[in-house]
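K.L.:
Return a 3D structure for these sequence lines:
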Amino acid sequence: MSTFYWSAKTFAVAPATRLLFRPWVKGLGNVPAEGAAILASNHLSVSDSVFMPAMLKRQVHFLAKKDYFTGAGPKGWITRKFFEATNQLPMDRSGGEASLRSLDAGLEALREGRLLGIYPEGTRSPDGRLHRGKIGVAKLALASGAPVVPIAMIGTDQAQPIGRTLPRIRRIGMIFGEPLDFSDRAEGVTDARVLRAVTDEIMEAIRRLSGQEYVDAYAADVKSGRVPAPPRARD
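P.N.:
So this is what the prediction gives:
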C-alpha cells in the first residue's frame, strides 16, 4: 500500500466517510484478508470508488478510465499524478479488443495477490437500474483464478447523483456477498459463451444483493441513446 494512499485513507477519507455518511455494511468478512480477489460492484455514483475502499483495511486497485492518465496541461498532470499515487490502473473503455487488452494491468495486479475493484457495467447506471455486464470481469476471473466478491452499493446515487459535484450528506450502505469461484471454468477463458455465462452469474449475484431491477442492455448504450431505455417493470 502506497504511503499516500494509506495516509489519505487512514486520516482523511475513512474518518470523513464514517462521520458524514454513517455507512452500514454487511458481509465485510467475505473480502479475503489476503490474496487476490475481484471486487465486482454495481455502479451508482462516482463516489462508489471512495466509499467502498474506505470500509476495507486492504488497498483496492480500481481500473480507471485511461483519459485520467492522458490529460494535458497542469490539470492533466495533477490528475495523472493523483491516479498514479493511488495505484489506479488505466482502462480503455472503448470496447472490443482495446478494452480486453487493457485488462492486462488488472490481471497483473491479481497475480500479485492484490484486490482489484471493477464495475462490470462499465459506467455508472444512468437510471438506478442494474445493466448488462461486460465480459472483462469474467475474463479476469478465469485468467487469474481469483474469487469474485459481488458487491451492492446502496443509496450512493441519492448521495451523489450524476451531475452533482459534491455528495449530499446522507446515509449510504454496502453489502459484500459470498465469494464466487469460477476456477472450474478456467479453460473457457477464450470461449465467448463461457465468458458471457460467468458475467451473467456475477451480475445476478449483484442483483440479488442490491435488489435493483435488471436491464438487459449496456449502460453506456442506454446513456448515449444508442438503444432506447427499456420501460421500468411494474410493481
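
K.L.:
alpha carbons only for contacts and neighbour counts from here, please
P.N.:
OK.

K.L.:
show me the contacts for R171.
P.N.:
Going by C-alpha atoms under 8 Å, 6 or more residues apart in numbering, R171 touches 20-24, 155, 159.

K.L.:
Of those residues, keep whichever come out buried.
P.N.:
Buried residues within those, counting neighbours by 16 or more other C-alpha atoms under 10 Å: 21, 23, 155, 159.

K.L.:
ok, the first one - contacts?
P.N.:
What that stands for is F21. By C-alpha under 8 Å, 6+ apart, the residues touching F21 are 169-172.

K.L.:
right, and the pair among the residues you listed with maximum separation?
P.N.:
Farthest pair in the contacts of F21 (C-alpha to C-alpha) is I169 and I172. Separation: 9.3 Å.

K.L.:
Pull up the overlap in contacts between those two.
P.N.:
21, 159.

K.L.:
So between these two, which is more surrounded?
P.N.:
Counting neighbours by other C-alpha atoms under 10 Å for I169 and for I172 shows that I172 has the greater number, 21 against 14.

K.L.:
Counting neighbours, what do you get for I135?
P.N.:
22.

K.L.:
For the comparison step, fold the sequence that follows:
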Amino acid sequence: MFYWFMKRVMVGPLLRLVYRPWVRGVENVPVDGPAILASNHLAVIDSFFLPLVLPREIVFIGKSEYFQGAGLKGRVTAGFMRGVGTIPVDRGGGKASEAALRTGLRRLNDGGLFGIYPEGTRSPDGRLYRGKTGVARLAIESGAPVIPVAMVGTNIAQPIGRRIPKVMRIGIVIGEPLDFSRYRGMESDRFILRSVTDEIMYALMSLSGQEYVDVYAATQKARLASGHARPVDGGEPATGVPLAPGGRPAPEVHVPVPPEDDATPSVG
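P.N.:
The predicted model follows:
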C-alpha cells in the first residue's frame, strides 16, 4: 500500500512533472510472473525512476547503511526504504549478502519483480564495471528471466556527492529478456556464474552505450581514493581494442537519447 501511495500520490507525480522521464522497452517486462531486472547503477535516484515507469511493483536490494542512519533524516530514509520494500544488504559480503539473495529468491518464487545492480555499487565515473555473480545465481536458481535495464543520465543529474538531482530528463531503456534456464542446477559452478554474469553485462553495455571496465566498481573506487584515476588496464587489452564483458571485442554502441516528441510517458 505504501509503495503505491508514494508512487501515485506523493513522490511519483512530482518526479514526472520535474524530470519528465522517458522509457523504451517497457513492453519487455512481463505483465505477471517473476523476473529479475538487472540495471546499471549510476546514481541513488536509479531506484526511484525505474519503479516510476513500471506498471508492476519492483523490490530492490539496498545497502544496509540506508537503514542505519541517525536522527530524523536517518529515520525518514529508513522508513521510506522499508515502505517501498527495499531489502538491506551488507556489501561486505558473507552471511549478510547471502541472506539478502535468499530474500530475493523468495520474492521471485512468489512471482514478483526483483531489481538488482550487478555492479554492486554506483559507478564512480559513469563507466560500466564488472558484474558480481549474485545476479547469475538468482537467475539460475529461480529460473526467472533476466531483463537488462539501462539508466540514462542519472549520473549527470546526481553525481556522487550531490543530494538533490538537477532538473533534466532521465531515460530508462529496457531490453529483451535473457533466458538462462539451460543452466538449471548449475548455480554452484563458478565458471557458469561468470559466463552468465558477463552475458548480462554485455547486454547492459549494448543498451547503455557505456564504456566497459573489467574490474569491480568497488575496486575502482578504492583506486580513486588512493590517487589512481584509472585501473591498470583501463578496460582495454594490449591491442588497444576496447573490451566487452567476457573478454570479447566491444560492440559499436551509442548512448540512448530522448525521443524526438518531447512527451512524458504515462506508464505506471
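
K.L.:
Superposing both, give me the TM-score.
P.N.:
After superposition, the two chains reach a TM-score (TM-score structural alignment, normalised by the length of structure 1) of 0.92; 233 aligned residues with a C-alpha RMSD of 2.0 Å.

K.L.:
thinking again about what came up before, looking at structure 2, which of the contacts of R171 of structure 1 hold up?
P.N.:
Contacts conserved in structure 2 for the contacts of R171 of structure 1, counting by both residues aligned by TM-score structural alignment, their matches' C-alpha atoms under 8 Å: 21-24, 155.

K.L.:
Just the ones in strands from these, please.
P.N.:
W24 (DSSP state E).

K.L.:
Just flag the most distant two among the kept ones among the contacts of R171 of structure 1.
P.N.:
Maximum distance among those (C-alpha to C-alpha): 11.9 Å, for R22 and G155.

K.L.:
which neighbours do the two share?
P.N.:
Listed as contacting both R22 of structure 1 and G155 by C-alpha under 8 Å, 6+ apart are 171-172.

K.L.:
And stretch 110-129 of structure 2, what's buried?
P.N.:
For stretch 110-129 of structure 2, the neighbour count (16+ other C-alpha under 10 Å) marks 112-129 as buried.

K.L.:
which residues of structure 1 does that stretch align to?
P.N.:
Under TM-score structural alignment, the match for stretch 110-129 of structure 2 in structure 1 covers residues 112-131.

K.L.:
Check the separation of the first and last residues in the matching stretch.
P.N.:
The straight-line separation of the ends of stretch 112-131 of structure 1 (C-alpha to C-alpha, to the nearest Å) is 30 Å.

K.L.:
before we move on, what about stretch 112-124 of structure 2?
P.N.:
End-to-end distance for stretch 112-124 of structure 2, by C-alpha to C-alpha: 30 Å.

K.L.:
ranges for the helices of structure 2?
P.N.:
2-5, 12-19, 46-53, 71-83, 95-109, 134-142, 154-157, 190-208, 217-225 (DSSP state H).

K.L.:
helices or strands up against the fourth one?
P.N.:
What it means is helix 71-83 of structure 2. Helices and strands touching helix 71-83 of structure 2, as assessed by 3 or more C-alpha pairs under 8 Å, 6 or more residues apart in numbering; DSSP states H and E, are absent.

K.L.:
mean deviation of that helix from structure 1?
P.N.:
Superposing on structure 1 and averaging over aligned pairs (mean C-alpha distance after the TM-score superposition for structure 1), helix 71-83 of structure 2 comes out at 3.4 Å.

K.L.:
In that helix, which residues are buried?
P.N.:
Buried residues in helix 71-83 of structure 2, defined by neighbour count with 16+ other C-alpha under 10 Å: 77-78, 80-82.

K.L.:
Likewise for the fifth one?
P.N.:
Applying a neighbour-count criterion of 16+ other C-alpha under 10 Å, one finds 97, 99-101, 104-105, 107-109 buried in helix 95-109 of structure 2.

K.L.:
swap in the longest one?
P.N.:
Of the residues in helix 190-208 of structure 2, those scored as buried under the neighbour-count criterion (16+ other C-alpha under 10 Å) are 192-194, 196-208.

K.L.:
Among those, list the two that are farthest apart in space.
P.N.:
Farthest-apart pair in the buried residues of helix 190-208 of structure 2 is I192 and S208; separation 24.3 Å (C-alpha to C-alpha).

K.L.:
Where does stretch 181-200 of structure 1 end up in structure 2?
P.N.:
Here stretch 181-200 of structure 1 aligns to structure 2 at residues 179-198, judged by TM-score structural alignment.

K.L.:
Please say which position in structure 1 V89 of structure 2 maps to.
P.N.:
Using TM-score structural alignment, V89 of structure 2 pairs with M91 in structure 1.

K.L.:
that older thread, take the contacts of F21 of structure 1 and map them onto structure 2. Which survive?
P.N.:
Kept across both, from the contacts of F21 of structure 1, using both residues aligned by TM-score structural alignment, their matches' C-alpha under 8 Å: 169-172.

K.L.:
Please identify which of the residues you listed is nearest to S41 of structure 1.
P.N.:
Once C-alpha to C-alpha is applied, the member of the kept ones among the contacts of F21 of structure 1 that ends up nearest S41 of structure 1 is I172, at 14.7 Å.

K.L.:
Since that was my last question, I'll sign off now.
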